[in-house]
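Chemist: structure for this input, please:
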Amino acid sequence: MHPSQQLRALLATGTTLVMPDAYDPLSARIIMESGYAAVQCSGYSFARAAACPSEAEFGFERNLRLTADIVRAVSVPVMADGEDGFGGPEVVYRSVRAYIDAGAAGMNLEDQVLDVPDSGRVVTRDLALAKLAAALAATRDADLPAFLINARTDALAVASDKQAGLREAIERANAYLEAGAGLAFVTGVTSLAQVRVLVAAIDGPLSIAAGMATNADAFSIADLVACGVARVSLPTLPLYAALDGLRGALARVARANTFDALPRAVLSGSCSPAPAKEA
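Modeler: Predicted coordinates:
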């Protein structure tokens, strides 16, 4: 069974699929070994882990190579972060074909303006639908219609009027699903009340990002499961957990000039899925 079919089968169970976001092959392997059935790639985390200021500057080619490395590192389905497709419809078509060739099971495709960080803008609905149509055409031409497009809207996230933004996000999500997207992904969700409105108003499977500074205190994974959310991503949790662990370990060593305060797993490498090597 192709990974895209495996991913769709996981979503078809009716059980919420939790997909932590990997930032490199090692983090993907840890996600898999921690019992998660699928891995999400994070363009944000790719860029931050590379000390790159933005996803746009990190670029398509580096994103694709890292996604391919992650696919090879695990035996579970991997969803690529295709950002905004890295261009117009023709570029989106080529991007999707490339992620399919890399072995990904699906791809996020967003409607925000990627090359202007924090622009507070989304592309027009017509352009977003044209890019989605190009993505779906690429899956058909690759003879892989099961390749899952997770159509993301940032309409709520960028809106100054959150009620209007919520309405726009619902309309866009439904339009994307009607056009053939396998999932609708609404970003900028900061309350359980918003989740409930989205679940009730969107005519298809909904994806929500959780465990972030903007919503970790507002709802849990258990809350999202109870609401019937189809897929939950954890965009920043793996990267930030790794950074916090590294900072903490180095700070303890610097304070004491000994290794006594470090967990044995840090010294032995038992926390790593790969054999430890001297360098």
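
Chemist: CA atoms for contacts and neighbours, from now on please.
Modeler: Will do.

Chemist: all the strands of the chain, residue numbers only.
Modeler: Taking DSSP state E to define them, one finds strands in the chain at 17-22, 39-41, 78-81, 106-110, 148-153, 183-186, 206-209, 231-234.

Chemist: in CSV, list these along with mean neighbour count.
Modeler: Shown next, in CSV, are those (neighbours: other Cα atoms under 10 Å):
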stretch, mean neighbour count
strand 17-22, 25
strand 39-41, 29
strand 78-81, 30
strand 106-110, 26
strand 148-153, 27
strand 183-186, 26
strand 206-209, 24
strand 231-234, 22
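
Chemist: so which of these is nearest residue 162?
Modeler: strand 183-186 (12.9 Å; Cα to Cα).

Chemist: let's see this one next, to set against the first:
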Amino acid sequence: MPSPDPTDDDSSTRRTLLRGAAAAAIGFPVAGCLDRREPSDPGAVEAVERSVEALDGVDGYESELSGRLAATHRDEDVRATLSGYRRVNERERLARARVDADGDVDEWYDRDADEWYLDGDTLYRRCSSSWLVNVEDAWYPEQAVDWEEATLAGSQRSLLDISAVYDRGTDALDGRELRVIEFAPDADAYADLERNGGVEDATEPSSVTLTQWLDEDGRPRRIESDVERSSRFGPTIRQEQREDVAYGAVDVEVPPLVDDEDECPRSFDVRSVRSPSISGIIPAGWLPRV
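Modeler: Predicted structure coming up:
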């Protein structure tokens, strides 16, 4: 197979940088073909299993995301900060999330945000034209998903299935003593999780670090990750993110819906057809899996 041409044009480089910067929400040094991970701590496995049970019983939760990414390819750099939210009503099976990027992405993408709404097993997207000024807001059903896999409980189950887990003692957070757990996912399985979450062309991670702070009920109160990606011809990318989670009854605003994409509002702005968005850098686990 021929080697990639290192003289691709700048626009291709920019797309590679941003698409390759798909975030990770899972972590610890990733195992490659030769698995060098230490065996899981039995106590940590029990803590994560308890976490899944605790999350199955919550009414809802909301979280705030913050993070940053840095990518370098040849002599070109990308620097951006991420912010966002996720709100989930488990009782009514409604969820909504948004991620915004601020930084170099503004120069390369017409849209520096992405947003989704979930009603049961149906994922809705904002119509492309509705991102433009003076166009009515409308959302269309994009695809069917598995509600159970789209929530934190599903994410915890998936993490436990592909990871070795370790007990790192306790730490104080907001005046509470929380248990600290680290995950070491299998590299191939981690890449599969990203693809299932809509990241099709991200560079495979060379290392991933995840730390979770679990409260007395076993629920994650904070999730931090540090992801690095590199390849011989592709970009070198590092992304750090933090998600702080609060539990309780949550109201999810239902957006204006249409039956299918053909009913989306029309605009004469050519960008409304398929404006590039930051979907490729949304944290893995924030987009519901197919």
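
Chemist: how alike are these chains, TM-score-wise?
Modeler: TM-score of the superposed chains, computed with TM-score structural alignment, normalised by the length of the first structure, equals 0.28; 131 aligned residues with a Cα RMSD of 6.0 Å.

Chemist: residue 264 of the first structure: which of the strands of the first structure is closest?
Modeler: strand 17-22 (24.7 Å).

Chemist: which neighbouring elements make contact with the closest one?
Modeler: helix 25-33, strand 39-41, strand 231-234, helix 237-256 (3 or more Cα pairs under 8 Å, 6 or more residues apart in numbering; DSSP states H and E).

Chemist: hey, which of those is tucked in deepest?
Modeler: strand 39-41 (a mean of 29; mean count of other Cα atoms under 10 Å).

Chemist: which parts of the strand or helix carrying residue 142 of the second structure are buried?
Modeler: Using DSSP states H and E, the element containing residue 142 of the second structure is strand 139-144. The neighbour-count check on strand 139-144 of the second structure (16 or more other Cα atoms under 10 Å) flags 139, 140, 141, 144 as buried.

Chemist: I figured the second one was touching residue 119, is that so?
Modeler: No - with contact defined as Cα atoms under 8 Å, residue 140 of the second structure does not reach residue 119; the gap is 11.6 Å.

Chemist: what's the angle from the helix or strand harbouring residue 114 of the second structure to strand 139-144?
Modeler: Taking DSSP H and E as the criterion, residue 114 of the second structure maps to strand 113-119. With axes from the mean of the first three to the mean of the last three Cα atoms, to 10 degrees as the basis, strand 113-119 of the second structure and strand 139-144 are set at 70 degrees to each other.

Chemist: how much does the helix or strand just after strand 113-119 of the second structure deviate in direction from strand 113-119?
Modeler: For strand 113-119 of the second structure, the succeeding helix or strand toward the C-terminus, using DSSP H and E, is strand 122-126. Using the same axes, to 10 degrees, one finds that strand 122-126 of the second structure and strand 113-119 are set 150 degrees apart in direction.

Chemist: which elements pack onto the strand holding residue 114 of the second structure?
Modeler: strand 94-103, strand 122-126.

Chemist: in CSV: those, plus distance to residue 190 of the second structure.
Modeler: As requested, those are arranged in CSV below (distance: least, Cα to Cα, whole Å):
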stretch, distance to residue 190 of the second structure
strand 94-103, 21
strand 122-126, 22
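
Chemist: okay if I get those as a markdown table plus mean neighbour count?
Modeler: What follows is these, written out as a markdown table (neighbours: other Cα under 10 Å):
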| stretch | mean neighbour count |
| --- | --- |
| strand 94-103 | 21 |
| strand 122-126 | 21 |
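
Chemist: and residue 159 of the second structure, which of the ones you listed is closest to it?
Modeler: Comparing these against residue 159 of the second structure with Cα to Cα, the closest turns out to be strand 94-103 (20.7 Å).
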